[in-house]
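Enquirer: Output the structure for:
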Amino acid sequence: MSRTAVQHQQNKPTDPTPPPTDSLSGRTLPRWAPLGFAAGAIALGCGLGAAAGWQSEIQWGLVSAIFFVVLSYVTTSLVENRRQAKDRLATSVVWVCFILAVVPLFSLIWVTVSRGIKVFDGYFLTHSMAGVPGFEAGGGVYHAIIGTLEQVGLATLVSVPIGLLTAVYLVEYGGGALAKAVTFFVDVMTGIPSIVAGLFILSIMLLFELSPSGLMGALALAILMLPVVVRSTEEMLKLVPNELREASLALGVPKWRTIVKVVIPTALGGITTGVMLAIARIAGETAPIMLLVFGSQLINANPFEGAQSSLPFYIWEQYRVGSEASYDRAWAAALVLIAFVMLLNLVARGIARWKAPKTGR
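Expert: Here you go, the predicted model:
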């Protein structure tokens, strides 16, 4: 080693500069620290609730959530640094919001399953309420299942083609005042109350002297379903890359054929998911069925003539009776309705994954 290099090493400072306060280096909390914060927060929240005499577990939970956020931030600030504390604060808030959203959902599912499983069996699913007094045990939900399937199916047949074509117009052809007006009214219809749609169809029934039937209820449900289909399909079509359209048009393919063969198949997975969500949105509507279908305790497989029942109407009808047996039937019907909606979501996920564009070989 040369003499100059040795002198250079001797002249180098021996004490490194301490890291800044907000550096990511330094002391760190263990990986189990969030669990410790949660345990401490729960203990503090329960202790404070017991000392204050609070009877509601919701108050205990909210106070525990506040303690969890405060403990996470203060402890991280003291042990690590303020930069990590801010990150821990954001993470804690996200976890608290997630728990606040999930707990009511699981509570609803737990109560519905625990109370609806009492009479949920093959007999309940394959029999109607014909000849069974509402205050006595027995009877089933078969007629309501048939009514729901037929009414939702007819509403889907009416609203999906109209909604799909409307979305294609807005994305592929619309651009003027008419497209803006259609978009505005679709947004307005998204928040329309179900009773308004039922009253609209009821006015048509009175005008043309039509009798109550499943078709009338399906038309009201189609009005509620249409804006959801339009908005979801419109957003899915907007996600299709313009390069696919330009490549098809460059090969001399007409625009309508490009839409049918390229644009819609590319967005078909998302469109199907939107349709399933729209079906789930109308499956639980009760007001239009009460106005237009009237409900029935008998099996009516003809949606074009005579009164029908549906699962939401059946739940309301059984709850109105007020007996223990009717309450059990109402909870079991609610369990059937939840299972129906969950099945639709599983089907939508399967179709979306099946029709998703393949990115690899």
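
Enquirer: only C-alpha atoms for contact and neighbour calcs from this point on.
Expert: Fine.

Enquirer: is it true that Val171 touches Glu234?
Expert: Yes: between Val171 and Glu234 there is a contact under Cα atoms under 8 Å: 6.5 Å.

Enquirer: neighbour count winner among these two?
Expert: Shown here are Val171 and Glu234; by other Cα atoms under 10 Å, Glu234 has more neighbours (23 against 16).

Enquirer: SS state for that one?
Expert: helix (DSSP: H, G, I helix; E, B strand; the rest coil).

Enquirer: nearest spatial neighbour of the one residue sitting closest to the centre of the chain, skipping sequence neighbours?
Expert: Centroid-nearest residue in the chain, with Cα atoms, centre = their mean: Leu277, separated by 7.3 Å. Nearest non-adjacent residue to Leu277, counting by Cα to Cα, 6 or more residues apart in numbering: Asn345, 7.3 Å away.

Enquirer: Please report the distance of that neighbour from Val230.
Expert: 19 Å (Cα to Cα, to the nearest Å).

Enquirer: neighbour count winner among these two?
Expert: Val230 (29 against 17).

Enquirer: My reading is that that one lies in a strand. Confirm?
Expert: No: counting by three-state DSSP, Val230 is located in no strand; its state is helix.

Enquirer: Contact partners for the residue lying closest to it once chain neighbours are set aside?
Expert: Once flanking residues are discounted, Val230 sits nearest to Gly163: 4.6 Å by Cα to Cα, 6+ apart. Gly163 is in contact with 226-227, 229-230, 233, counting by Cα atoms under 8 Å, 6 or more residues apart in numbering.

Enquirer: Kindly reformat these as JSON lines containing distance to Ala267.
Expert: Shown next, in JSON lines, are the contacts of Gly163 (distance: Cα to Cα, whole Å):
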{"residue": "Leu226", "distance to Ala267": "18"}
{"residue": "Pro227", "distance to Ala267": "18"}
{"residue": "Val229", "distance to Ala267": "13"}
{"residue": "Val230", "distance to Ala267": "13"}
{"residue": "Thr233", "distance to Ala267": "8"}
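
Enquirer: Among the residues you listed, which one sits closest to Ser248?
Expert: Set against Ser248, the nearest of the contacts of Gly163 by Cα to Cα is Thr233 (21.0 Å).

Enquirer: The closest one and Leu298: what is the separation?
Expert: Taken as Cα to Cα, the span from Thr233 to Leu298 is 38 Å.

Enquirer: repeat for Gly306
Expert: 11 Å.

Enquirer: what does Leu343 give?
Expert: Distance from Leu343 to Leu298, by Cα to Cα: 26 Å.

Enquirer: Following up with a second sequence; could you model it the same way so I can compare the two?
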Amino acid sequence: MISNYAFRKFKNYFFFILCGICVILAVVPLLSILWEVIIRGAPQLSINFLTQTNANGGIGPAIQGTLILIGLTSLIGIPIGILSGIYLAEFGNNRYAVTMRSINDILTEFPSIVVGITAYGVIVIALIGTYSAIAGAIALSFILIPIVARTTEESLKLVPNSVREASLALGAHKWRTTLSVVLPSAKSGLITGTLLAVARIAGETAPLIMTILGNRYFFQGLDQPMAALPLEIWRDSLQPYASAQAQGWGAALILILMVLSLNIAVRVASGGRMKK
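Expert: Prediction:
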């Protein structure tokens, strides 16, 4: 009896230590990358760096372009993704939904460079005829929509059926139940999934190379080429000059801080609404 207890205690400690080692192996590379970006990027931060053009040693146009791209892509992709996820979770018991779900899963794993090439051929060449901000936003939307749709579907499936049944029993229609009862119950999962999708598109480079091209000046219109932080980082990393590479490290740090700030702001706002 004692030996059996000792063996179980040993197994408990062993797997506890094993899990701790796995956590360390997962976190240490991430922290080392973050530390490297901070050490190399922090010395570059200044008002001029954040507000001036590339010619004056700044990344102001790239910051502005990234914010515009995130806003445009979210405006296009998040509503479509959420509505698609609602359909798949609440009304998707048919053959059409099965096909739609399969296509969505394929698009989720699609390489971003393929999305960029497709957007270049269809949007830049055939439809618009030039590199532009709107072409970049549409290309990023094809990356955003499948992720948001999938996370929305999974979040809605986690809501107990008893919640739906209670609403229907009170006389609410199916659509009213979905919008007023099920969606608020899954709000936490929806926010998390949307943030993950936005964080991914914020760092995408390949689609932007093929669609917005880049610009050393501030925003000039949705139908014109535009700067973005991922493009700035990519181009600076290819430069042989230490000053340009240092500027790329600074841009990388700003991109991380932007995504982190967005994450914190949305969570604080959603947390305040949930308390109310």
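
Enquirer: any chance you could map the strands in the first structure?
Expert: Along the first structure, counting by DSSP state E, no stretch forms strands.

Enquirer: Of Leu343 and Leu298 of the first structure, which one has the most company?
Expert: Leu298 (17 against 14).

Enquirer: For the aligned residue in the second structure for that one, list the residues it contacts.
Expert: By TM-score structural alignment, Leu298 of the first structure lines up with Tyr217 in the second structure. For Tyr217 of the second structure, the contact set (Cα under 8 Å, 6+ apart) comprises 53-54, 61, 226-227.

Enquirer: Next: Leu292 of the first structure.
Expert: 198, 201-202, 212-214, 216-217 are the contacts of Leu292 of the first structure under Cα under 8 Å, 6+ apart.

Enquirer: Can you redo those as CSV, where the extra columns are distance to Tyr319 of the first structure and neighbour count?
Expert: Output for those, formatted as CSV (distance: Cα to Cα, whole Å; neighbours: other Cα atoms under 10 Å):
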residue, distance to Tyr319 of the first structure, neighbour count
Gly198, 22, 25
Ile201, 26, 21
Leu202, 25, 22
Pro212, 23, 23
Ser213, 23, 23
Gly214, 22, 29
Met216, 24, 28
Gly217, 21, 30
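
Enquirer: Okay, helices next: where are they in the stretch 1-150 of the second structure?
Expert: 2-41, 47-51, 60-90, 95-108, 112-119, 133-157 (DSSP state H, counting those that start in this stretch).

Enquirer: Which among those is found nearest to Ile209 of the second structure?
Expert: Of the helices of the stretch 1-150 of the second structure, the one closest to Ile209 of the second structure (Cα to Cα) turns out to be helix 112-119, at 7.6 Å.

Enquirer: For the closest one, give the aligned segment of the first structure as residue numbers.
Expert: Going by TM-score structural alignment, helix 112-119 of the second structure lines up with residues 194-201 of the first structure.

Enquirer: tell me the average deviation of that stretch from the second structure after fitting.
Expert: Per the superposition on the second structure, stretch 194-201 of the first structure and its aligned residues are separated by 1.1 Å on average (mean Cα distance after the TM-score superposition for the first structure).

Enquirer: buried set for that stretch?
Expert: Using 16 or more other Cα atoms under 10 Å as the test for burial, stretch 194-201 of the first structure gives 194-195, 197-199, 201.

Enquirer: farthest-separated two in the residues you listed?
Expert: Ser194 and Ile201 (11.1 Å).

Enquirer: Any chance you could list residues touching both of those two?
Expert: Listed as contacting both Ser194 of the first structure and Ile201 by Cα under 8 Å, 6+ apart are Ala220.

Enquirer: The aligned residue in the second structure for Leu170 of the first structure and Ile82 of the second structure, how far apart?
Expert: Under the alignment (TM-score structural alignment), Leu170 of the first structure maps onto Leu88 of the second structure. Leu88 of the second structure is 10 Å from Ile82 of the second structure, where distance means Cα to Cα.

Enquirer: ok, now Val163 of the second structure?
Expert: From Val163 of the second structure across to Ile82 of the second structure, the span is 20 Å (Cα to Cα).

Enquirer: residue contacts, the residue nearest to Leu45 of the second structure when sequence neighbours are not counted?
Expert: Counting by Cα to Cα, 6+ apart, Gly250 is the residue found nearest to Leu45 of the second structure once chain neighbours are left out, at 6.6 Å. Each residue near Gly250 of the second structure by Cα under 8 Å, 6+ apart is listed here: 37, 40-45.

Enquirer: Pick the one among these closest to Arg267 of the second structure.
Expert: Taking Cα to Cα as the measure, Arg267 of the second structure sits nearest to Val37 out of these, at 24.7 Å.

Enquirer: Can you get me a residue count around that closest one?
Expert: 19.

Enquirer: Report the contact partners of it.
Expert: 249-250, 252-253.

Enquirer: Now distance to Ala126 of the second structure too, for the helices of the stretch 1-150 of the second structure, in a markdown table please.
Expert: Conversion of the helices of the stretch 1-150 of the second structure to a markdown table gives the following (distance: least, Cα to Cα, whole Å):
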| stretch | distance to Ala126 of the second structure |
| --- | --- |
| helix 2-41 | 39 |
| helix 47-51 | 35 |
| helix 60-90 | 20 |
| helix 95-108 | 22 |
| helix 112-119 | 10 |
| helix 133-157 | 11 |
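
Enquirer: just these: most buried one?
Expert: helix 133-157 (a mean of 26; mean count of other Cα atoms under 10 Å).

Enquirer: so how far is Asp22 of the first structure from Asn81 of the first structure?
Expert: Distance from Asn81 of the first structure to Asp22 of the first structure, by Cα to Cα: 6 Å.

Enquirer: same question but for Pro357 of the first structure, I mixed them up
Expert: In terms of Cα to Cα, Pro357 of the first structure sits 45 Å off from Asp22 of the first structure.

Enquirer: What of Pro34 of the first structure?
Expert: 21 Å.

Enquirer: now Ala250 of the first structure
Expert: Distance from Ala250 of the first structure to Asp22 of the first structure, by Cα to Cα: 56 Å.

Enquirer: coming back round to it: between the contacts of Gly163 of the first structure, which is nearest Val6 of the first structure?
Expert: With Cα to Cα as the yardstick, the closest approach to Val6 of the first structure among the contacts of Gly163 of the first structure comes from Thr233, at 73.6 Å.
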